[in-house]
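>>> let's see this in three dimensions:
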Amino acid sequence: MVYQQLIEKLKTQRLHFTLIDPDKQKIEDVEKIVKNAVDNGTDAFM
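Alright, predicted model coming up:
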């Protein structure tokens, strides 16, 4: 389902993926990072 949504969007737009490196982020900061990325239009997380 998610794959299909990304493929459909990719037909007309660029996609933005956000990488959250667990070795470089404090667990308590992840929620803020995710919220900021979503608010700014990221399409997926890795």
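>>> going forward, measure contacts and count neighbours with C-alpha atoms only.
Noted.
>>> could you pull out the strands for this protein?
17-18, 44-45 (DSSP state E).
>>> with mean neighbour count and distance to Gln5 added, can I get those in a markdown table?
As requested, the strands of the chain are exported to a markdown table (neighbours: other C-alpha atoms under 10 Å; distance: least, C-alpha to C-alpha, whole Å):
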| stretch | mean neighbour count | distance to Gln5 |
| --- | --- | --- |
| strand 17-18 | 13 | 14 |
| strand 44-45 | 13 | 11 |
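>>> one more, for comparison:
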Amino acid sequence: MNCVFDRTAEGRMIENLIAVDEGTHEVVAIVSEYAIAGLSLTIN
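Predicted structure coming up:
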């Protein structure tokens, strides 16, 4: 997983969480939010 941060034209920060499969090097998920909480990233 990797987090990338960017800002919108209005100045708000956007967090992008990118999950990559290390075996195939394919992106399996991209989550873009204004705020990503740690609880939403945990696996049950």
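>>> so what number do they get for TM-score?
For this chain pair, the superposition-based TM-score is 0.27 by TM-score structural alignment, normalised by the length of structure 2; 24 aligned residues with a C-alpha RMSD of 3.2 Å.
>>> quick revisit: between the strands of structure 1, which one is nearest to Gln4 of structure 1?
Closest to Gln4 of structure 1 of these is strand 44-45 (C-alpha to C-alpha; 12.7 Å).
>>> elements contacting the closest one?
strand 17-18 (3 or more C-alpha pairs under 8 Å, 6 or more residues apart in numbering; DSSP states H and E).
>>> who are the packing partners of the strand it packs on?
Against strand 17-18 of structure 1 (3+ C-alpha pairs under 8 Å, 6+ apart) you get strand 44-45.
>>> please repeat the previous calculation with a cut-off of 10 Å.
Using 3 or more C-alpha pairs under 10 Å, 6 or more residues apart in numbering; DSSP states H and E, the elements in contact with strand 17-18 of structure 1 are helix 27-39, strand 44-45.
>>> and these as JSON lines, adding distance to Leu10 of structure 1?
Shown next, in JSON lines, are those (distance: least, C-alpha to C-alpha, whole Å):
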{"stretch": "helix 27-39", "distance to Leu10 of structure 1": "17"}
{"stretch": "strand 44-45", "distance to Leu10 of structure 1": "12"}
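>>> for the helix or strand in which Ile14 of structure 2 is found, name the packing helices and strands.
For Ile14 of structure 2, the element it lies in under DSSP states H and E is strand 13-21. Counting contacts by 3+ C-alpha pairs under 10 Å, 6+ apart, strand 13-21 of structure 2 is packed against strand 2-7, strand 26-33.
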